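Trainee: One predicted model, sequence on top.
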Amino acid sequence: MKMKEDGKHWVCGEILAIDSYRDWYYISCKGCSRKVKSEGDSFRCGACNTTEVVLRYKVNVRVMDETGHASFVFWDKECTALVGKTANTLREEIEKKGAGLYYFPVEIDALVGIEGLFRVQTKSETISYRGVPTFSVIGMNCDPAVVGLYKSKNKGKAVEDEDDF
């Protein structure tokens, strides 16, 4: 994927793969969403000093557009919209089935093949994983009509964040 300038960009692409060897959630502060640290049998947020926690999605995927591929990180808001349930709910369902701690949910694997417009934040110091740039997804639109309109208008190229889609 080629984005020459720092900023927010819309990328039209397809999810090719899920990095299932990484965790699909993290334990976060219920108030501020930051990752919390364990303190024995409980957790504490260093920023809020609270012990109330919730699971949130953090899913690493490989996305391809017409110029190449990159790793995208889908956060809680985007994953909840795509999966249709919160990370807490999904984890509880997995536990009820008796699946182990390292079970990777089929609901997340089902994201492969989804085509959409993904709003990403680009920075010159973008982190690369195995030589592939990694971008955080900060918004998305997977409506086929909107994706089709974008493709016909922009010829599949990433565009600066000028409008919401």
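Mentor: That came through, no problem. Numbering: from 1, shown residues only.

Trainee: Please count neighbours and contacts with C-alpha atoms only from this point.
Mentor: Fine.

Trainee: Go ahead and list the helix or strand containing the most centrally placed residue in the chain.
Mentor: The centre of the chain sits closest to F74, judged by C-alpha atoms, centre = their mean, with a distance of 0.3 Å. In this structure, F74 is located in strand 68-75 according to DSSP states H and E.

Trainee: what angle do whichever helix or strand comes after that strand and strand 68-75 make?
Mentor: Using DSSP H and E, the helix or strand that directly follows strand 68-75 along the chain is helix 76-83. In this structure, helix 76-83 runs at an angle of 100 degrees to strand 68-75, with axes from the mean of the first three to the mean of the last three C-alpha atoms, to 10 degrees as the basis.

Trainee: quick one on the thing from earlier: which secondary structure elements does the strand holding F74 contact?
Mentor: strand 53-65, strand 132-141 (3 or more C-alpha pairs under 8 Å, 6 or more residues apart in numbering; DSSP states H and E).

Trainee: measure V83 to A110 for me?
Mentor: 8 Å (C-alpha to C-alpha, to the nearest Å).

Trainee: most tightly surrounded among the helices and strands packed on strand 68-75?
Mentor: Most buried of the helices and strands packed on strand 68-75 by mean neighbour count (mean count of other C-alpha atoms under 10 Å) is strand 53-65; its value is a mean of 21.

Trainee: take the one below as the second:
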Amino acid sequence: MRVCNTFHISKVLVNVAIEEINDFINKFRLQLRVVDNTSNASFLVWNHGVVDLLGKTVAKLNAEMREQGNEKGIPTDFEKFEEREMLFMIQVRDENVRKKSDVFSVTKLSVDPNIISKYAGM
């Protein structure tokens, strides 16, 4: 017979001076309202998706807007979104169905015309 009393305790110390840690802590998202000839919806694009689309982080966009005195306006970089075809893979949550929330979280996105044409009309 063996008796054992064990405690599993973890303690994590985070050094926020490390760039990767700071990037992880500063999670940003961008909410886009997409409209076409059939309907409209809102999509949450997380920081990595914004970098893919604009080549800038959301934090950099915010900093540029503050520098320009345009904190509550629309960044000029958003003009790149107008009339642009994009394909979103979204996550549909329970709240989207039950509470009829029309904000969908984007898990992947593409602006590649070959990929877009493959899924167009589905």
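Mentor: Looks like it arrived, so ask away. These figures come from a predicted structure and were not determined experimentally.

Trainee: And the TM-score between these chains?
Mentor: Overall, the chain-to-chain superposition scores 0.63 on the TM-score scale (TM-score structural alignment, normalised by the length of the second structure); 100 aligned residues with a C-alpha RMSD of 2.7 Å.

Trainee: picking that back up, residue in the second structure matching the residue nearest to the centre of the first structure?
Mentor: With TM-score structural alignment as the criterion, F74 of the first structure lines up with V45 in the second structure.

Trainee: Count the residues that sit near the nearest residue to Y129 of the first structure once chain neighbours are set aside.
Mentor: What sits nearest to Y129 of the first structure in space, not counting adjacent residues and going by C-alpha to C-alpha, 6 or more residues apart in numbering, is S71, at 7.8 Å. Other residues within reach of S71 of the first structure, judged by other C-alpha atoms under 10 Å, total 24.

Trainee: now do the one 4 residues further on
Mentor: Here the number of neighbours of W75 of the first structure (other C-alpha under 10 Å) works out to 19.

Trainee: Identify the residue of the second structure aligned to E107 of the first structure.
Mentor: So E107 of the first structure corresponds to D77, using TM-score structural alignment.

Trainee: how about its match, what does it touch?
Mentor: Each residue near D77 of the second structure by C-alpha atoms under 8 Å, 6 or more residues apart in numbering is listed here: L54.

Trainee: again, 10 Å this time
Mentor: Listed by C-alpha atoms under 10 Å, 6 or more residues apart in numbering, the contact set of D77 of the second structure reads L53, L54, G55, K56, L61.

Trainee: Distance-wise, check the third one relative to N47 of the second structure.
Mentor: Using C-alpha to C-alpha, we find G55 of the second structure at a distance of 10 Å from N47 of the second structure.

Trainee: Report all helices and strands that the top helix by length along the second structure contacts.
Mentor: Taking residue count as the measure and DSSP state H as the definition, the longest helix of the second structure comes out as helix 58-67. Secondary structure elements in contact with helix 58-67 of the second structure, counted by 3 or more C-alpha pairs under 10 Å, 6 or more residues apart in numbering; DSSP states H and E, are strand 29-35, helix 47-54.

Trainee: Return the residues in contact with L30 of the second structure.
Mentor: F43, L44, V45, W46, N47, G49, V50, V58.

Trainee: Roughly how far does the aligned partner of it in the first structure sit from L149 of the first structure?
Mentor: Under the alignment defined by TM-score structural alignment, L30 of the second structure corresponds to V59 in the first structure. Applying C-alpha to C-alpha, one obtains 27 Å for the distance of V59 of the first structure from L149 of the first structure.

Trainee: What of E125 of the first structure?
Mentor: Look at E125 of the first structure and L149 of the first structure: by C-alpha to C-alpha, they are 32 Å apart.
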